[in-house]
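Undergrad: Provided below for reference: sequence and predicted model.
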Amino acid sequence: MTVTKPTVLIVPGLRDHVPEHWQTLLAARLPRVVSVAPLEQDKLSCAARVEAIDRALAAIDGPVIIVAHSAGAMMVAHWAARGATREILGALLAAPADLETPMPAGYPTTEALDAQGWLPIPRGELPFPSIVAASSNDPLTRLDRARELAQAWGSRFVELGEVGHLNPASGYGEWPRAEAFIRELSQANLPTTARG
């Protein structure tokens, strides 16, 4: 019997693919990877983002591990809440953006996000193993909010320390821990909490 290695599905946040971002760099290194394509229209629509995840998954045969960042984590939660039927080995939800709390200037307002179907954030348990990896100084999500979401989703919670929003503006291009989390998810045997 042959074991098929999982394909990693990259789900970026609302700013889509940024060249220096750890997700983009990770995708260039992995042997089996598909990225959710950027939207040409309805870029702030939650429903359009969820449909984009469905389209990307339809192009993948075999097992899948999702790697989402920022609002991408919320896209995955909405996708799962809408009755996702595709089997997923696991999901890494890194630096999830708390869309229910006003964000800094330059980001969509909570009113705009609400009008586009993002609110409230789904809080049902995810139907696959998951890891929420959160920063203690993320300008888009307080650590206690990230922990609360992880608990609601049934995710293992990992506190990363002071890594900002885990993006190029916070000094992150490469993020080697992503690959360790992917390996862990491919074994799907997750304890409940961890630090570091």
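TA: In hand now; what should we look at? Just so it is clear, the structure is predicted and the values come from calculations on it, not from any experiment.
Undergrad: can we go C-alpha only for contacts and neighbour counts from here?
TA: Will do.
Undergrad: how deep is the closest residue to residue 12 other than its chain neighbours tucked in, by neighbour count?
TA: With C-alpha to C-alpha, 6 or more residues apart in numbering as the criterion, residue 12 has its nearest non-adjacent residue at 5.1 Å, and that residue is residue 72. Residues near residue 72, counting by other C-alpha atoms under 10 Å, number 28.
Undergrad: can you pull the contacts of residue 72?
TA: When contacts are counted by C-alpha atoms under 8 Å, 6 or more residues apart in numbering, residue 72 touches 11, 12, 13, 14, 93, 96.
Undergrad: center of the chain, which residue is that?
TA: residue 68 (2.1 Å; C-alpha atoms, centre = their mean).
Undergrad: ok, second structure coming up, stack it against the first:
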Amino acid sequence: MKIAEADILIAPGLGNSGPEHWQRRWSERMATARTIEQDDWNNPRLADWVDRIHQEILLSTRPVVLIGHSLAVAAIVHTAQLRLKDTKVRGAFLVSPPDLERDDMPEEIHAFRNVPTDPLPFPSMVVGSTSDPYASYERIQGFAADWGSAFQPAGDAGHINAASGHGPWPEGLLMFAELMKRLKA
């Protein structure tokens, strides 16, 4: 599938993605991309995030490919298990899923816990770093296995955000292109 044939829905994580984050940069470069905006980026409610993701998918006019980072990965997986069977979603690119079961996670995201472990109803790729402060490398690989996702190692890349030096993140674009090649329109 070509990017021009899909609505690319970009879902930022907790606190939103600033202008230097690779997600914002990608949304500006891809003509068919748009960011899924949330009403409250800092005090997220799972039901609200799931509703917004689902609403954006329903509003799309072409096949959908989701791009999620961090907490948005959990929101996408919750949405997939609740509402995305037999929809126009063709795939998902899931970057830096956090381990929400850890004791050191912020209280405001506890509602996102108990992330489903069933396979996703569409092809997906999980990208993980060996030095992510929010999930061990093994846990991220486990998410990929649970969700039936291809796993793509990112090396020593932190949380794969602007703070870890991933502004444009061209390596990520290559990984995303690999996923897109596998998807059908």
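TA: Here it is on my side, so go on. What you see is a predicted model, and the numbers here were worked out from it, not measured in a lab.
Undergrad: TM-score for this pair?
TA: The TM-score (TM-score structural alignment, normalised by the length of the second structure) is 0.89; 180 aligned residues with a C-alpha RMSD of 2.0 Å.
Undergrad: on that earlier part again, what helix or strand is the residue nearest to residue 12 of the first structure on?
TA: Assigned by DSSP states H and E, residue 72 of the first structure belongs to helix 71-81.
Undergrad: likewise residue 157 of the first structure?
TA: Assigned by DSSP H and E, residue 157 of the first structure belongs to strand 156-159.
Undergrad: all strands of the second structure, in order?
TA: For the second structure, applying DSSP state E gives strands covering 7-11, 33-35, 64-69, 89-95, 124-128, 150-153.
Undergrad: now do the helices in the second structure.
TA: Here the second structure has its helices, by DSSP state H, at 22-29, 46-59, 71-83, 137-147, 170-182.
Undergrad: among these, which is nearest residue 4 of the second structure?
TA: Among the helices of the second structure, the nearest to residue 4 of the second structure by C-alpha to C-alpha is helix 170-182 (10.8 Å).
Undergrad: corresponding residues in the first structure for that closest one?
TA: Counting by TM-score structural alignment, helix 170-182 of the second structure pairs with residues 176-188 of the first structure.
Undergrad: what does residue 17 of the first structure align to in the second structure?
TA: Superposed on the second structure with TM-score structural alignment, residue 17 of the first structure falls opposite residue 17.
Undergrad: and its match, how many neighbours does it have?
TA: By the criterion of other C-alpha under 10 Å, residue 17 of the second structure has 19 neighbours.
Undergrad: now do the buried residues in the match of helix 170-182 of the second structure.
TA: 178, 181, 182, 184, 185, 186 (16 or more other C-alpha atoms under 10 Å).
Undergrad: now swap in stretch 83-93 of the second structure and tell me
TA: Residues of stretch 83-93 of the second structure classed as buried: 84, 88, 89, 90, 91, 92, 93 (neighbour count, 16+ other C-alpha under 10 Å).
Undergrad: make CSV from the residues you listed and add distance to residue 161 of the second structure to it.
TA: CSV is the format used below for those (distance: C-alpha to C-alpha, whole Å):
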residue, distance to residue 161 of the second structure
84, 27
88, 28
89, 25
90, 25
91, 21
92, 18
93, 15
